[in-house]
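**Student:** pasting the sequence and the predicted model now:
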Amino acid sequence: MKTNKFLTSITIALIFSVSLNVNAQDFSGLDKSPMDVASFPSSYKVSDKLIKIAYSRPQLKGRSMEELAPAGKVWRTGANEAAELTLYTDMMLGGTKVEAGTYTFYVIPGEKEWTAIINTDLNVWGSYFYKQENDVARLAVPVSEGKESLEAFSIAFEESKDGVHMHLGWGNMRIAVPFTK
């Protein structure tokens, strides 16, 4: 009889503690710079991707792009964590072969060109811990001007005759980073 009461008491205590944990769970609100993923091919129905990038999408909100991504300084390519680029096949960035794998993707903004950087460091916040010695490839790409202004930083891929172009846009700034096979 005492064993039954003891087991019943323990069972009730366990159920109560589990239910408290479920009810006490804190869920954070939406991030001010939400994460997004762009890939090629872009259809979610295609699982055989060539390239994918996970990044956060800061918004201008009345600020200048130069405030948020200063010229001449390494930028994380978005907000929060540094953007993570995954290549599912070996590709070329400029004249440098980049093996399939996951990397960080940084840029250095400039007035007439931006430098695209593929780096081996992973799981890094921003560009605060960027180490140039871990760069795998760099390529300077020209800046062009878009017809419409984009409030949120955006990345999209487009097939090209020799590979894939990764388009970055924010405000009226546009750049295309060519990845070739």
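**Tutor:** That came through, no problem. All of these numbers come straight from a predicted model, not from anything done at the bench.

**Student:** drop to CA atoms for contacts and neighbour counts, all remaining ones
**Tutor:** Fine.

**Student:** how near is Gln48 to Phe40?
**Tutor:** Quick fix: residue 48 reads Asp, not Gln. Distance from Asp48 to Phe40, counting by CA to CA, to the nearest Å: 9 Å.

**Student:** another structure for you, compare them:
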Amino acid sequence: MKKIILFVSVALLSLGVDAQVTVPQPSPLSKIEQVVGLTDVSVEYSRPSMKGRTIFGNLVPYDKLWRTGANKNTQITFGDDVKVGGSELKKGTYAIFTKPGKESWEVMFYSDASNWGTPREWDDSKVAAKINVKATKIPMNVETFTIMFSDFTMNSALINILWENTEAAIKLEVPSKKKAMESIEQVMAGPSPNDHYQAAVFYKDTEDYAKAKQHIEKAVAGRADAFWYHRQHSLILAKSGDKAGAIKAAKTSLELAEKAKNADYVKLNKDSLAEWGAK
């Protein structure tokens, strides 16, 4: 009995040590996912509140590097190459660091987004874009630090940073026209070789070999170097009863697979050629 009591006591003590108190965070984490034109943009940041404090020029000193939020540095992710404040920025994830001033802010997009707060050692080579934006006074107090998007057009939006009675707005430009034109041209050009390939595999699997043959021939014509296309061509021809055509397609697939050093397709083609009695 004493052993049992001791075991239970130790177990309860262990639970007490491992347990963690969960309470609301003073600067809660927020994530915004926004499509601007045709580009996916997301922002992840922590949101401190004023709580009666003077923010700019006091809690956040003027002309000093700021994490632009609380806790871990604010992160922004762009799904395409974009422009921020007229400066080009490659797609990817960046930390947003700022130097708030009385009349303007310096905004930096930093390629190392893994810092807790500001970097211990600042590296100018990691500044992917640096811009200056106007600091505008607004006729109200924004209690909780806020980042939002506004003023949408087909090709742009504003990234608004607001806190206390100050707003800094960054113009974001996205390649909507280019992406739309590429999409239109692709659709107007008709199905791609891969579209035909996918259709051919579907019709083969559903045993509609006539349609499968039509699509795989268009796929092969559009991309003659794809050994996996020729592999499916050989299987479809074999199912259609064209053994000579199947052997020819398999030999082409085998040759291309050997050049690509794809051992799996080399074996598959050799096995099929042996099965079909190829010489």
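**Tutor:** Structure's in. What do you need? Here the structure is a predicted model, which is why all the values come from computation and not from measurement.

**Student:** mind checking the TM-score on these two?
**Tutor:** Laid over one another, the chains give 0.78 as their TM-score (TM-score structural alignment, normalised by the length of structure 1), with 160 aligned residues with a CA RMSD of 2.4 Å.

**Student:** hang on, the earlier thing: who has more neighbours, Asp48 and Phe40 of structure 1?
**Tutor:** Set side by side, Asp48 of structure 1 and Phe40 show more neighbours around Phe40, with 21 against 10, by other CA atoms under 10 Å.

**Student:** so the aligned residue in structure 1 for Ile161 of structure 2 is in which element?
**Tutor:** For Ile161 of structure 2, the aligned residue in structure 1 is Leu168 (criterion: TM-score structural alignment). Using DSSP states H and E, Leu168 of structure 1 maps to strand 163-180.

**Student:** do the same with Leu14 of structure 1
**Tutor:** Element membership of Leu14 of structure 1, judged by DSSP H and E, is helix 2-23.

**Student:** hey, where'd the helices end up in the stretch 51-200 of structure 2?
**Tutor:** Listed in chain order, the helices of the stretch 51-200 of structure 2 (DSSP state H, counting those that start in this stretch) span 176-188, 193-205.

**Student:** tell me which of these sits nearest to Ala113 of structure 2.
**Tutor:** For the helices of the stretch 51-200 of structure 2, proximity to Ala113 of structure 2 was assessed by CA to CA; helix 176-188 is nearest, at 26.0 Å.

**Student:** so that closest one versus strand 156-173, what angle?
**Tutor:** Angle, helix 176-188 of structure 2 to strand 156-173, by axes from the mean of the first three to the mean of the last three CA atoms, to 10 degrees: 100 degrees.

**Student:** can you give me the buried ones in helix 176-188 of structure 2?
**Tutor:** Ser176 (16 or more other CA atoms under 10 Å).

**Student:** for it, the distance to its chain's centre please.
**Tutor:** Taking CA atoms, centre = their mean, to the nearest Å, one finds helix 176-188 of structure 2 lying 20 Å from the centre of the chain it belongs to.

**Student:** distance-wise, check the spatially closest residue to the match of Ile161 of structure 2 that is not a sequence neighbour relative to His165 of structure 1.
**Tutor:** Of all residues not flanking Leu168 of structure 1 in the chain, Ile155 sits nearest, at 4.7 Å (CA to CA, 6 or more residues apart in numbering). Distance of Ile155 of structure 1 to His165 of structure 1, computed by CA to CA: 10 Å.

**Student:** neighbour count winner among those two?
**Tutor:** Neighbour count, other CA under 10 Å: between Ile155 of structure 1 and His165, Ile155 has more, with 23 against 19.
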